[in-house]
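Novice: no sequence on this one, just coordinates:
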């Protein structure tokens, strides 16, 4: 049963609906990230981790250096691993939009592809079969362009306003896609953050800088095994 904290969180999510604006650049690599990549180039060719998602990946309301992809880059740099984290998050992105946009994104090298999309579909009540088709199409396009690329799926959840059957099915689709595609799975990206007021911005949805530290940890637990 949902506790009061989660009910408050889901209500905030429902009111937001579209998750922000659409003015976030397609790819954001900070000067610090570039410097880290230049350093690891001394050890060999830099490999690319592409974070492809919506406002959660983009770091809505924050400086890009505070979003979880940049925080993961800091960990990579501290370990002197030859990887560059590329933030291709776009606020408001749906799975359909991502399916269209990904072909442009795949013009850059990809060794690891972290897919964080679908939440905006759920908030809009888009039929789940459509969401699954779009996410599968994105995965297929990545595999076609880079057959050896590793895929990571970032799982999400949606409020129960569409009905329990819808929210349950939504939650399970990420695990099903991960199993089908032999992809790594982050069970719930917002674990430890969603529904906690002090870890979210005023909208009650988008994590603060402190919240993104936890998101980075949630992703790192899975990602580190692929590096």
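Specialist: Ah, there it is. Note that the structure is predicted; figures quoted are calculated from it, not measured.
Novice: going by C-alpha atoms from here, please, whenever you check contacts or count neighbours.
Specialist: OK.
Novice: the closest residue to residue 187 other than its chain neighbours and residue 84, how far apart?
Specialist: In this structure, residue 187 finds its nearest non-sequential neighbour in residue 155, 4.9 Å apart by C-alpha to C-alpha, 6 or more residues apart in numbering. According to C-alpha to C-alpha, to the nearest Å, residue 155 and residue 84 sit 23 Å apart.
Novice: between these two, which is the more surrounded one?
Specialist: A side-by-side neighbour count of residue 155 and residue 84, using other C-alpha atoms under 10 Å, places residue 84 first with 27 against 24.
Novice: about what we covered before: wait, the residue nearest to residue 187 sits on residue 171?
Specialist: Yes: if you go by C-alpha atoms under 8 Å, residue 155 and residue 171 touch, sitting 7.3 Å apart.
Novice: OK, contacts around residue 50?
Specialist: For residue 50, the contact set (C-alpha atoms under 8 Å, 6 or more residues apart in numbering) comprises 85-88, 110-114.
Novice: another structure for you, compare them:
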């Protein structure tokens, strides 16, 4: 049985930026014209200090799955994705904007605050709590669409990835099917990159979840990170 998260908190991740400092050496010598000319040529050959490259930003916007409820922040899947990015020396930093208990309505209400920072890739992971609460699917879809629209309005060039979610069968087959399809429809309608099911190979597997049976444990987060990376990798390598 595939289940989801219902809690979230704010987290963050980090980036390492190297700055190369180049010292300019000037020579001391005689006052002859020949010596001065040689020193001048030497100074002109020294390259100027390169401008520090600013890292691009990947925002993970979600609930407790994103926030890493019940595990160390360094064990949550956004942090593991950052490790993969760093291993390839790519200029991206990950921002974990997961919040405990977040619904799509809550996500819509705080999106402007999150968008105060630059965004190059936006990964939208919301809806699981809506499903667990039985919120009408049409409402969930409208809220997700509003978030997508706001990101595109503020950052037209940002790539948006939608994390597909599913609800347990006990919510009813009709509701569960419509809920799953909603993410596919949103991705198709908005030309988004879709992660078919964020918790693939993790949801409902007791050994990969905390005792609550909902939130992934550290081993589960490793698999979730792989699910994300399969989709994200191409974007970060091509941009």
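Specialist: Happy to help now that I have it. Predicted model, so just to flag it, every value in this text is computed and none were measured.
Novice: follow-up on the earlier one: alignment lookup: the residue nearest to residue 187 of structure 1 to structure 2.
Specialist: Alignment note (TM-score structural alignment): residue 155 of structure 1 maps to residue 164 of structure 2.
Novice: so who does that match touch?
Specialist: 125, 180, 183-184, 194-198.
Novice: one more time with 10 Å, if that's ok
Specialist: Taking C-alpha atoms under 10 Å, 6 or more residues apart in numbering as the criterion, residue 164 of structure 2 is in contact with 124-128, 179-184, 186-187, 194-200.
Novice: residue furthest from the geometric center of structure 1?
Specialist: residue 42 (29.3 Å; C-alpha atoms, centre = their mean).
Novice: that one: what secondary structure?
Specialist: Classification of residue 42 of structure 1 by DSSP: H, G, I helix; E, B strand; the rest coil places it in helix.
Novice: what of residue 6 of structure 2?
Specialist: State at residue 6 of structure 2, reduced to three classes by three-state DSSP: coil.
Novice: count the neighbours of the aligned residue in structure 1 for it for me.
Specialist: For residue 6 of structure 2, the aligned position in structure 1 is residue 19, judged by TM-score structural alignment. When neighbours are counted by other C-alpha under 10 Å, residue 19 of structure 1 registers 24.
Novice: which residues does residue 14 of structure 1 contact?
Specialist: 8, 122-124, 158-161, 205.
Novice: what subset of the residues you listed is buried?
Specialist: With neighbours counted by 16 or more other C-alpha atoms under 10 Å, the contacts of residue 14 of structure 1 contain buried members at 8, 122-123, 158-160, 205.
Novice: wait, residue 185 of structure 1 touches residue 172, no?
Specialist: No: using C-alpha atoms under 10 Å, residue 185 of structure 1 is not in contact with residue 172, being 11.5 Å away.
Novice: so which of the two has more stuff around it?
Specialist: A side-by-side neighbour count of residue 185 of structure 1 and residue 172, using other C-alpha under 10 Å, places residue 185 first with 23 against 14.
Novice: so what corresponds to that one in structure 2?
Specialist: Checking TM-score structural alignment: residue 185 of structure 1 goes with residue 194.
Novice: who does the helix or strand in which that match is found touch, helix- and strand-wise?
Specialist: Using DSSP states H and E, the element containing residue 194 of structure 2 is strand 193-195. Applying 3 or more C-alpha pairs under 10 Å, 6 or more residues apart in numbering; DSSP states H and E, we find strand 193-195 of structure 2 packed against strand 121-125, strand 159-163, helix 173-190, helix 218-238.
Novice: out of those, nearest to residue 39 of structure 2?
Specialist: helix 218-238 (43.3 Å; C-alpha to C-alpha).
Novice: can you count the residues close to residue 223 of structure 1?
Specialist: 21.
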